[in-house]
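Peer 1: next one to model:
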Amino acid sequence: MIEKCRPCVIHIATEGPLGLAARAYCIKRGIPFTTAFHTKFPEYIQARTRLPLSVGYKAVRWFHGPSRCVMVATDGIEEELRRWGLTNLGRWGRGVDTDLFKPDEAARGLFRDDDGRPVFLYVGRVAVEKNIAAFLDLDLPGRKVVVGGGPMLDDLRRRYPAVTFTGPKFGEELARHFAAADVFVFPSLTDTFGLVVLEALSCGTPVAAFPVAGPKDVLQGEPVGVLDTDLRKAALAALEIPRDRCRAFALRNNWDASVDQFLANLAPFDTDQFFPELVPARDGVAAE
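Peer 2: You can find the predicted model right below:
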């Protein structure tokens, strides 16, 4: 399949089996490639097996070492990777579909009881590395809602019978769930970015999270969320944030800037030497 595409350069999006296969192919054929660091696999593996982080990041350095550019989403993640010995780093920020994820007043009553108490929402994979129990253990007024699926879903349902677990949601239905909440609570300590944070803000829902790299880099110090080591304090304080302020922030984080950064990371490659017949149409090919 790769040979049929005749690529000038390959971008490898994950360190998983497909990524390993593509990496081996590129090295064997001498095709330049870029990679992305989306997931803190060493931290996730440590949470499950207690394998030291140093071992996990040794594997990360091995995988990404031949990459011409390791694309990372934020300053915080770039700093962390440099501390672990990676140097071939480039920026590739994220965006949000602001047409799909938007305020929806009709959805505001989706989980609201007659007493009008607030709704606190988590959206994402229901797995140990997401630290969801840190949210579910909080003493908060109103209702807690968890949207998503994963290996811990059944266990958390048994442990927290008062919490509403909806299972996975997608598209417009997912957007309605974001818009229905008063606060989006993001308890993860290991995410490299947290696109769900931007999706919540785009729906006008303020964010509460721990002051760690992912949410810190998404919020960029803007008053659209509250970061605190006391997650309960952050969740209650976020109730006071105006929803229109959150939406305005998200509108500045669309996909156009992300595309420009990605293409700029490919620009240093001399693709002319591979397929000179494509040179006159390079801009069109890149845009496509």
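Peer 1: C-alpha from now on. contacts and neighbour counts both.
Peer 2: OK.
Peer 1: and residue 69, how many neighbours?
Peer 2: 22 (other C-alpha atoms under 10 Å).
Peer 1: here's the other one to compare against:
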Amino acid sequence: MRILIITDAWYPQINGVVRTLSSMQEELIKMGNDVRMVTPEAYKTVPCPTYPEIRLSLVTPKAIEKVVKKFMPCAIHIATEGPLGLAARSYCRKKKLPFTTAFHTRFPEYVEARFRIPENWIYPVMRWFHKHSTNVMAPTPTVVENLRAHKFHNACLWGRGVDVDLFKPGPKAALPKDKIQKDKPILLSVGRIAVEKNIAAFLDLDIDANKVVVGDGPMMNELVRKYPDVIFVGAKHGEELVSYYNCADAFIFPSLTDTFGLVMLEALACGTPVAAYPVMGPKDVITDPTAGCLDHDLKTAVLKALGLKREDCRKFAEKQSWKASAETFRSYLHEFDPKLIDRSYVEPTTAEEENIPVSAVAGIASSTKTSD
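Peer 2: Predicted coordinates for the structure are as follows:
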């Protein structure tokens, strides 16, 4: 099958969405599929407001049409709700081509965390984006239930995996000796350093331990100044990242908004137990009490996690697989005859033609609650 995947999230970004999609590309190719990725790399971009590390593509549906006509896919998957995703959606709707989408990120909750815009003003826009998708692929049962509660009637479960050949017990990272307290446990957090990740809940823990943070993001400089005793090492990749998981006695995942949290599986594959809140994401990943501890008191979760066995964590992670995830992904794709692509294309002209919930967008500005 020729599969076209459109995503606004791609390298050099390092996050769960990028890791998931790159893993899908690799596994789908191994399965004998021809996969083409449409990413910001091919277009002019501008920095995302308040988050310059993310680049927004300057793209139109016509640009997507050129890619589609050249590749002639049998299935189209729109992975993100950004500029590329919007252009691809518009093109598919005008051409009457079936497509699938994914709900990787709790965007309404992130917007509320960053800009204090209530999430119920954003969900109508998200429903509009996904409502014509054959399947909206979500990473956990909890996310599927949440989407259905918000009137997403086409949500389905698409699980995640971990590369257990890369993420495995092995050499440990060398931490700065002048900042490490000997004979104290090492607590690790890995991820984007941004407000929606709730990293302060980890950094503020009153616990006698060394705290290490791997990652980068808009709050990096502020937190480095505020927490001088915490070891911030920046973003790490590949075997170097693995070495940080291996040097930790427990992995702390303080996020309250993640849909999954691939870093938890990566930590477990290295044998590092997880401590997190019992919320969407962690409660779907940590399904075995021998692999991690969930508690509304994060300190309690950490102390319990420190008592778990590393070999049990590794065994739990070994049951997860990117191959199984890719097989599920492929089964949800809507295959069509490429001959449909030859139908004439009409450029959209107004918001009304695409039935964009303009009232919802206006409500964000006017502080009026909207509905789909």
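Peer 1: can you give me the helices in the stretch 151-300 of the second structure?
Peer 2: Ranges of helices in the stretch 151-300 of the second structure, per DSSP state H, counting those that start in this stretch, are 200-203, 220-226, 238-247, 262-269, 282-285, 298-305.
Peer 1: how much does the fifth one stray from the first structure?
Peer 2: Read that as helix 282-285 of the second structure. When the first structure is superposed, helix 282-285 of the second structure averages 0.5 Å from its matched positions, counting by mean C-alpha distance after the TM-score superposition for the first structure.
Peer 1: whereabouts in the first structure does that helix align?
Peer 2: Aligning helix 282-285 of the second structure against the first structure (TM-score structural alignment) gives residues 215-218.
Peer 1: what do you get for the fourth one?
Peer 2: Residues 195-202 of the first structure are matched to helix 262-269 of the second structure when aligned by TM-score structural alignment.
Peer 1: of all the helices of the stretch 151-300 of the second structure, which one comes closest to residue 103 of the second structure?
Peer 2: Ranking those by proximity to residue 103 of the second structure (C-alpha to C-alpha) places helix 262-269 first, at 14.7 Å.
Peer 1: report all helices and strands that that closest one contacts.
Peer 2: With contacts taken as 3 or more C-alpha pairs under 8 Å, 6 or more residues apart in numbering; DSSP states H and E, helix 262-269 of the second structure sits against helix 238-247, strand 250-253, strand 274-276, helix 282-285, helix 310-318.
Peer 1: need the ones you listed in CSV (columns: distance to residue 200 of the second structure and mean neighbour count).
Peer 2: Shown next, in CSV, are those (distance: least, C-alpha to C-alpha, whole Å; neighbours: other C-alpha atoms under 10 Å):
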stretch, distance to residue 200 of the second structure, mean neighbour count
helix 238-247, 20, 21
strand 250-253, 11, 30
strand 274-276, 13, 30
helix 282-285, 18, 21
helix 310-318, 26, 20
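Peer 1: out of these, nearest to residue 199 of the second structure?
Peer 2: Checked against C-alpha to C-alpha, the stretch from these lying closest is strand 250-253, at 8.2 Å.
Peer 1: just give me the match in the first structure for residue 80 of the second structure.
Peer 2: In the first structure, residue 80 of the second structure lands on residue 14 (TM-score structural alignment).
Peer 1: does its match sit in a helix or strand, and which one?
Peer 2: Residue 14 of the first structure belongs to no helix or strand when assigned by DSSP states H and E.
Peer 1: and if you look at the one 5 residues further on?
Peer 2: Residue 19 of the first structure belongs to helix 17-29 when elements are defined using DSSP H and E.
Peer 1: check contacts around residue 14 of the first structure.
Peer 2: For residue 14 of the first structure, the contacting residues are 35-38, by C-alpha atoms under 8 Å, 6 or more residues apart in numbering.
Peer 1: name the member of those residues with the most neighbours.
Peer 2: Of these, with other C-alpha under 10 Å as the count, residue 35 tops at 25 neighbours.
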